[in-house]
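fold the following and give me the result.
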Amino acid sequence: MRVLIVVDMLNDFVDERGALFCGPAARRIIPFVAQKIAEFRQQGQPIIYLRDSHSPDDREFEAFPPHCVRGSWGGEIIPELAPAPGDIIIEKTRFSGFFRTPLEKELERLKAQELHFVGVCTNICVMDTVGDARNRDYPVVVYRDGVADFDQEAHEFALKRMERIYRARVI
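As a prediction, the model looks like this:
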């Protein structure tokens, strides 16, 4: 079973008014991500949305401005990619979607055989989650047209690292 993992396509990262807007590159991937979501739905393959979700005093705010505070507009999935009934939403408080979340148990429950990734930011939450997926021996596909970053150089580095070090298929 293939599983699509949509990483942090949230207002604070993807909307121009967001606290940590990832720039025009984040806006440009929306149609591709929507297409992948539609494709997986049509094929009856599961979709998991990872959603950054912080408490107002989260220690991550020592490194980044406050963003994706639980219950805020910024922490909501952008309307263009709204989840459908049956989609899974997993809140996370750190870069990796596996850190202190039920993601691993959900993947086991779904009998996931291959994980496909889209979302932001390529060099932070996407790369860290992909690394943790590979450390759990999941085959991984990262869609080059479905990931974006506020830093193009870091984006390219992350794609190379995921392909060369983590052995993800970047297509």
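
CA only for contacts and neighbour counts going forward, please
Will do.

contacting residues around Thr93?
52-54, 99 (CA atoms under 8 Å, 6 or more residues apart in numbering).

try 7 Å this time
Counting by CA atoms under 7 Å, 6 or more residues apart in numbering, Thr93 makes contact with 52-54.

wait, which of the residues you listed is closest to Arg144?
Distance ranking of the contacts of Thr93 against Arg144, using CA to CA, places Asp52 first at 21.4 Å.

contact partners of stretch 74-83?
Residues outside stretch 74-83 that contact it (CA under 7 Å, 6+ apart): 9-12, 18, 34, 52-53, 67-69.

taking the residues you listed one by one, which sit in helices?
11-12, 34 (DSSP state H).

assumed Arg94 was part of a strand.
No. Applying DSSP: H, G, I helix; E, B strand; the rest coil, one finds Arg94 to be coil, outside a strand.

quick one: contacts for it?
Going by CA under 7 Å, 6+ apart, Arg94 touches no other residue.

now the other sequence, so there's something to compare against:
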Amino acid sequence: MESVRNRYLFLEELKSAFEKMLDELNSKPSLHIKDLNPKNTVLIIIDMVNGFCKEGSLYSSRIKSLIENTVETMKLCRENNIPVIAFADSHTDKSPELKAYPPHCIKGSLESEIIDEIKEVGGYTLIEKNSTNGFLEDKFQQWLKENSQITNMIVIGDCTDICIEQFSNCAKAYYNIKDIESRIIVPMDTVETYDLGTHKADLLNIVASFIMAGNGVELIKTIE
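Sure thing, here's the model as predicted:
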């Protein structure tokens, strides 16, 4: 009986906590693009590829719903001379990640390609990634070295609790270790995750958002 009672109390406490968390997220402000200096800002688009947005074993309609806001944010940044990097999940057939997830986004496949809507806007640097954490890719590390003036990153795409969280927390830690003030910005209307079994998107969007915020990542409602 004790374990049943404790479980009930635990779930009741969680309900109260999540209500407060939702209220806090809903109160986040928007950010105007003009408040960012284009000379030290970059837009990071993560995994808006066919294999998540349009087809394949890891396709999600929730990810597909990001397309319009992603394109609008990309256009806004392009209009304000903010450079854009687009990461694309692109695995070798030997990738250990394929043991954790169904086969997806194999290098050279249609799934691994950036969606046409982003291609049509153009003007971005493409970086393929062979793991969930694009920040660790050699090509991106080289880009950082060549663009040391960058201290602000707008991070959008999918998935909130996996690739977005890992990239954003790594980026914040990267600047912190160098004693460099930075803004790692995640607009909540341009990130999403998927529903599958106990992987509940609404729950994990909240949890991942608060993990990022706890590490100094800046959550905002949207970029205008």
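
fetch the TM-score of the aligned pair.
In this superposition the chains share a TM-score of 0.92, using TM-score structural alignment, normalised by the length of the first structure; 168 aligned residues with a CA RMSD of 1.5 Å.

most widely separated two among the contacts of stretch 74-83 of the first structure?
Ala34 and Val69 (24.4 Å).

quick one, which of these two is more surrounded?
Val69 (19 against 15; other CA atoms under 10 Å).

how close does the residue mapped onto that one from the second structure get to Ile115 of the second structure?
In the second structure, the residue matched to Val69 of the first structure (TM-score structural alignment) is Ile106. From Ile106 of the second structure across to Ile115 of the second structure, the span is 15 Å (CA to CA, to the nearest Å).

can you show me the strands along the second structure?
41-46, 84-89, 125-129, 152-158, 183-187, 191-192, 218-220 (DSSP state E).

turn these into CSV, columns for mean neighbour count and distance to Trp143 of the second structure.
Below are the strands of the second structure laid out as CSV (neighbours: other CA atoms under 10 Å; distance: least, CA to CA, whole Å):
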stretch, mean neighbour count, distance to Trp143 of the second structure
strand 41-46, 24, 11
strand 84-89, 24, 10
strand 125-129, 18, 10
strand 152-158, 24, 13
strand 183-187, 23, 17
strand 191-192, 24, 23
strand 218-220, 19, 23
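
so which of those strands gets nearest Lys99 of the second structure?
The nearest among these, by CA to CA, is strand 84-89 at 15.4 Å.

find me the equivalent region of the closest one in the first structure.
Counting by TM-score structural alignment, strand 84-89 of the second structure pairs with residues 47-52 of the first structure.

returning to that earlier point: in CSV: the strands of the second structure, plus distance to Cys170 of the second structure.
Shown next, in CSV, are the strands of the second structure (distance: least, CA to CA, whole Å):
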stretch, distance to Cys170 of the second structure
strand 41-46, 13
strand 84-89, 15
strand 125-129, 15
strand 152-158, 12
strand 183-187, 10
strand 191-192, 17
strand 218-220, 14
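
just give me the match in the first structure for Ser16 of the second structure.
In the first structure, Ser16 of the second structure lands on no residue (TM-score structural alignment).

can you get me a residue count around Ser16 of the second structure?
10.

ditto for Glu146 of the second structure
Using other CA under 10 Å, Glu146 of the second structure has 10 other residues around it.

just to revisit the earlier point, with respect to Leu11 of the second structure, which of the strands of the second structure lies nearest?
strand 191-192 (24.9 Å).

packing partners for that closest one?
Judged by 3 or more CA pairs under 7 Å, 6 or more residues apart in numbering; DSSP states H and E, strand 191-192 of the second structure is in contact with strand 152-158.

which residues touch the strand it packs on?
40-48, 63, 164, 182-187, 190-193.

what does stretch 165-177 of the second structure give?
Contacts of stretch 165-177 of the second structure (CA under 7 Å, 6+ apart): 133-135, 181-182, 184, 208, 212, 215-217.

for that stretch, buried residues please.
165-173, 175 (16 or more other CA atoms under 10 Å).

against Glu62 of the first structure, how distant is Glu107 of the first structure?
One correction, residue 107 of the first structure is Leu, not Glu. Separation of Leu107 of the first structure from Glu62 of the first structure (CA to CA) stands at 31 Å.

between the two, which is the more surrounded one?
Neighbour totals were compared for Leu107 of the first structure and Glu62, and Leu107 leads with 19 against 9 (other CA under 10 Å).

counterpart of Ile29 of the first structure in the second structure?
Matched to the second structure by TM-score structural alignment, Ile29 of the first structure sits across from Leu66.
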